[in-house]
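K.L.:
Got a sequence here, can you model it:
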Amino acid sequence: MNELISYPDGIHALESGYGRPLLAAIHIVVEGDRAAIVDTGTNDSVPRVLTALAALGIAPENVDWVILTHVHLDHAGGAGSLMCALPAARLLVHPRGLRHMIDPTRLWEGTVAVYGPERAYELYGLLVPVPPERIVPATDGLDVLLGERRLRVFDTPGHARHHICLWDDRARAFFTGDAFGLSYREFDVDGRAFALPTSTPTQFDPEAMHDSIDRMLAMQPQAMYLTHYSRVTDVPRLGSDLHRLIDTMVAVARAARGDGVTRHVEIVAGLEQVLREEAARQNWALDEEQTLELLRMDIDLNAQGLGVWLDSQRAVEMQPA
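P.N.:
Okay, here's the model as predicted:
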C-alpha cells in the first residue's frame, strides 16, 4: 500500500482519504500481533483501515483500542462504523465526547451548522452510534495497555474542550490530534517541518492551548504524530513557533472591528497576512498564492474560532463584578 507510511517503534500512518492527499492521517500502532488505531477519519476511511491492517498482518479481532483525540468528524466520523468491523476493540474518548459517540445527533447538528446539510453528508455520511459498554472514558493520566506497551492519556484542551493527546512510552512520542497544530508536508524544506495552530469553530481557548503545548513539551518528546499531517521532529522549535503564532492570531482577532460577517472578513484578511509573513520568515516550499490556497479552509475555520472566542471574552467582561 503506497498510502501506508511506516515509522520506528511500530507506528504507521495511513492516508485517511479525507479531502486532499496529505491532509489527514490515521495512525496505527502495532505491538506484536496487537494494534491500536488513533483517530478514524470518516466512514469512507474504514475500508482503508481494514486494508492497512491486513497489509500489516493484524486480524480485525486483534485490534484492542480505537482511540479518538477528539470527536470532530475528520477525526472521529468513522468511529462507529469502524467499531462494527473490530469485534474486540474498545473505544477510548474524552468524557466530554463520550455521549456524542453513544448518540451522535448533536454532533451531526453542529457539523451541519458549519458545513450545511448537503456538504456535511457528502463529507461524512451517516454517523453510526457506538454501544456504551464498548466505550472507555479517557480521563487524564489513564494508562491503557497494548500488549506490554503503555499509552497514557493527557487532557489537552485549547483546540477543543474534549481533546486528549496520547503519550506513547515506547516511542517517546505523542499522538496529538490537533493540539500541536497542523504541519502540512507541502511546506517542508529539505525535511524541515513547520507548524501552525488550528482553532475550532466553537471551543478555541488560547490560554488552554498554550498550557497543553507546554505540558507536552515537558515530556521532552522525540516526535509528534499529528493528524494533519503525521510525524514531525525538532519538537522544541515547533512548539516555540506555535506559541508565537497563537499570540499573533489572538492579536489579529482583537484588532478586528465590527461584528458578524464584517469582523470575520477582517480576521480572515489578518490571518492571510500572518501567513504571508510566516511563509517569508520560514521560506516555505510553496509560493504565496499556493500557500493561501492550500490553507483556505484552515484560515476560514480559524477565523470562525477566533470570532466565537472573542464573543465569549466579551460575555465574560460584561458580567457584573
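K.L.:
C-alpha only now, for contacts and for neighbours.
P.N.:
Fine.
K.L.:
what's the distance between stretch 188-200 and the middle of its chain?
P.N.:
13 Å (C-alpha atoms, centre = their mean, to the nearest Å).
K.L.:
burial count for residue 116?
P.N.:
Other residues within reach of residue 116, judged by other C-alpha atoms under 10 Å, total 12.
K.L.:
Next: the one 3 residues further on.
P.N.:
The criterion is other C-alpha under 10 Å. On that basis, residue 119 has 13 neighbouring residues.
K.L.:
one more to put side by side:
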Amino acid sequence: MDFEHGITAIDTGFHRPAFDASHLLIERNRAAFIDVGTNYSIPALLAELDLKGVAREAVDYVIVTHVHLDHAGGAGEIIRQLPNAKLAVHPRGAPHMINPARLVASASSVYGAEEVKRTYGDLVPVPAERVVEIRDGAVIDLAGRPLRCLDTPGHARHHFSVWDERSRSFFPGDTFGLSYREFDTDKGAFILPTTTPVQFDPVALKGSIARMLLFKPDAMFLTHYSRVTDVERLGRDLFEQIDAMVAIAESSAGQAERHEFIKEKLAELYFERATAHGCRMTRERMAELLSSDIELNAQGLEIWLDHGRR
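P.N.:
Prediction:
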C-alpha cells in the first residue's frame, strides 16, 4: 500500500494478512526499509523494490526498531541481498544481529525451538562491519532526508522509534501498540498496547509514548498494522489500557491459574473497549484475531510481575 512522501507498507506475510508490515521509504531513488519481518518475508520486500524500479544497490539502510523476530528475523538475509545497505539497530540489539544464537534461544524459550525454526527459519548473522549502532537522537541521512531516532523503551529495552520530519510521522515499531484494520470503525482506529515478553516496563512505555506525542505527529506507521492517524486520541487510549493491564496483572495475586486468569481478563478488557469503539464483531471472532497477542501480553505481564518490578 502506497502513501504520500514515498512511503510504502509491505505485508510481510507473517501470521496472517495485514498483521505485520515492513515500510519502504524512497527518497531520490535511494531507499531504506524499516522493519523487515522474517526470512520468509524477504522475497516480498525485494519484489516491491523491483516494482518500484529501485535497484538493490540503491538501498542504503535496513532499520530495525528492535530485534524481536517479527521485526528483525529477516535482517541478516535481506542484508545479504542488498550489497550497499547498512543495518541500523539499537546498541543493545546489535550483538544479537551479529550473533543471533542468544536471540534464537530467547525466542525458543517462549515459543519452543521447533516453532521458532518453522516460523522464522535459520537466522543469518549480519557482518559486524555492516552494523550501525543507533543511539538516542541519532539521525540517519536517507539521500538528504533526515530520519531521527529516539530511544523508546517500555516494550523492549533495545527499542528505538524513527521520526520522519518529511511526513511528520513516527515509525514506532511496537512502542505505540497494535492496530489491526479489522477493528476500524467510523470512530477511526482501535489500538492496544503490546507487553510481549520479556522486558515490559509500564512506566518506561508511557514515557516513550508521551515523548513521541510531543512531536505532534500526523501519523504513526505501526509494524502491526501500518498507518494510523488521530494520534492524540490513540495515545490516551494506550495510557488507559497500560494502566488497566497492569491492574489486571496485579489483581492476579493468589490465583491458582494466574496465566489463564490474566488472559481471560485481558480478553474482557479488549472486547469491552472495542465494542465501545463501535466494533461489531463477535467475541469469538475478536478472540480469534487477538489470540496470539493476548497470550503474549499475559506472558509479558507475568514476567513483569515476577522480575520487572524489582
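K.L.:
Does the counterpart of residue 93 of the second structure in the first structure lie in a helix or a strand, and which?
P.N.:
Under the alignment by TM-score structural alignment, residue 93 of the second structure pairs with residue 97 in the first structure. Residue 97 of the first structure belongs to helix 95-102 when assigned by DSSP states H and E.
K.L.:
Next SSE downstream of that helix?
P.N.:
That would be, after helix 95-102 of the first structure and using DSSP H and E, helix 105-115.
K.L.:
That next one vs the second structure, average distance?
P.N.:
Taken over the aligned residues, the distance from helix 105-115 of the first structure to the second structure averages 0.5 Å (mean C-alpha distance after the TM-score superposition for the first structure).
K.L.:
Break down the first structure into its helices, ranges please.
P.N.:
Along the first structure, counting by DSSP state H, helices occupy 46-55, 73-76, 79-85, 95-102, 105-115, 117-124, 206-217, 235-255, 260-282, 288-294, 296-318.
K.L.:
Need these in JSON lines (columns: distance to residue 153 of the first structure).
P.N.:
As requested, those are exported to JSON lines (distance: least, C-alpha to C-alpha, whole Å):
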{"stretch": "helix 46-55", "distance to residue 153 of the first structure": "23"}
{"stretch": "helix 73-76", "distance to residue 153 of the first structure": "17"}
{"stretch": "helix 79-85", "distance to residue 153 of the first structure": "18"}
{"stretch": "helix 95-102", "distance to residue 153 of the first structure": "12"}
{"stretch": "helix 105-115", "distance to residue 153 of the first structure": "23"}
{"stretch": "helix 117-124", "distance to residue 153 of the first structure": "27"}
{"stretch": "helix 206-217", "distance to residue 153 of the first structure": "11"}
{"stretch": "helix 235-255", "distance to residue 153 of the first structure": "19"}
{"stretch": "helix 260-282", "distance to residue 153 of the first structure": "32"}
{"stretch": "helix 288-294", "distance to residue 153 of the first structure": "32"}
{"stretch": "helix 296-318", "distance to residue 153 of the first structure": "25"}
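K.L.:
burial measure for residue 230 of the first structure, as a count.
P.N.:
27.
K.L.:
And the contacts of stretch 242-249 of the second structure?
P.N.:
193, 202, 206, 262, 265, 266, 301, 302, 305 (C-alpha atoms under 8 Å, 6 or more residues apart in numbering).
K.L.:
What is the corresponding segment of the first structure for that stretch?
P.N.:
Taking TM-score structural alignment, stretch 242-249 of the second structure hits residues 246-253 over in the first structure.
K.L.:
mean shift of that stretch relative to the second structure?
P.N.:
Once fitted to the second structure, stretch 246-253 of the first structure is off its aligned match by 0.2 Å on average (mean C-alpha distance after the TM-score superposition for the first structure).
K.L.:
before we move on, back to that, which of the contacts of stretch 242-249 of the second structure sits closest to residue 253 of the second structure?
P.N.:
residue 305 (9.4 Å; C-alpha to C-alpha).
K.L.:
The closest one pairs with which position in the first structure?
P.N.:
Aligned partner of residue 305 of the second structure by TM-score structural alignment: residue 310.
K.L.:
residues contacting that match?
P.N.:
Here residue 310 of the first structure is in contact with 253, 254 (criterion: C-alpha under 8 Å, 6+ apart).
K.L.:
cool, residue 113 of the second structure as well?
P.N.:
Residue 113 of the second structure neighbours (C-alpha under 8 Å, 6+ apart): 105, 107.
K.L.:
any idea how far it is from residue 68 of the second structure?
P.N.:
15 Å (C-alpha to C-alpha, to the nearest Å).
K.L.:
okay, now the residue nearest to residue 139 of the second structure when sequence neighbours are not counted: neighbour count?
P.N.:
Leaving aside its sequence neighbours, residue 139 of the second structure sits nearest to residue 148 (C-alpha to C-alpha, 6 or more residues apart in numbering; 4.4 Å). By the other C-alpha under 10 Å criterion, the neighbourhood of residue 148 of the second structure contains 19 residues.
K.L.:
Residue 148 of the second structure contacts residue 166, doesn't it?
P.N.:
No. Using C-alpha atoms under 8 Å, residue 148 of the second structure is not in contact with residue 166, being 11.0 Å away.
K.L.:
what lines up against residue 194 of the second structure once you look at the first structure?
P.N.:
Alignment note (TM-score structural alignment): residue 194 of the second structure maps to residue 198 of the first structure.
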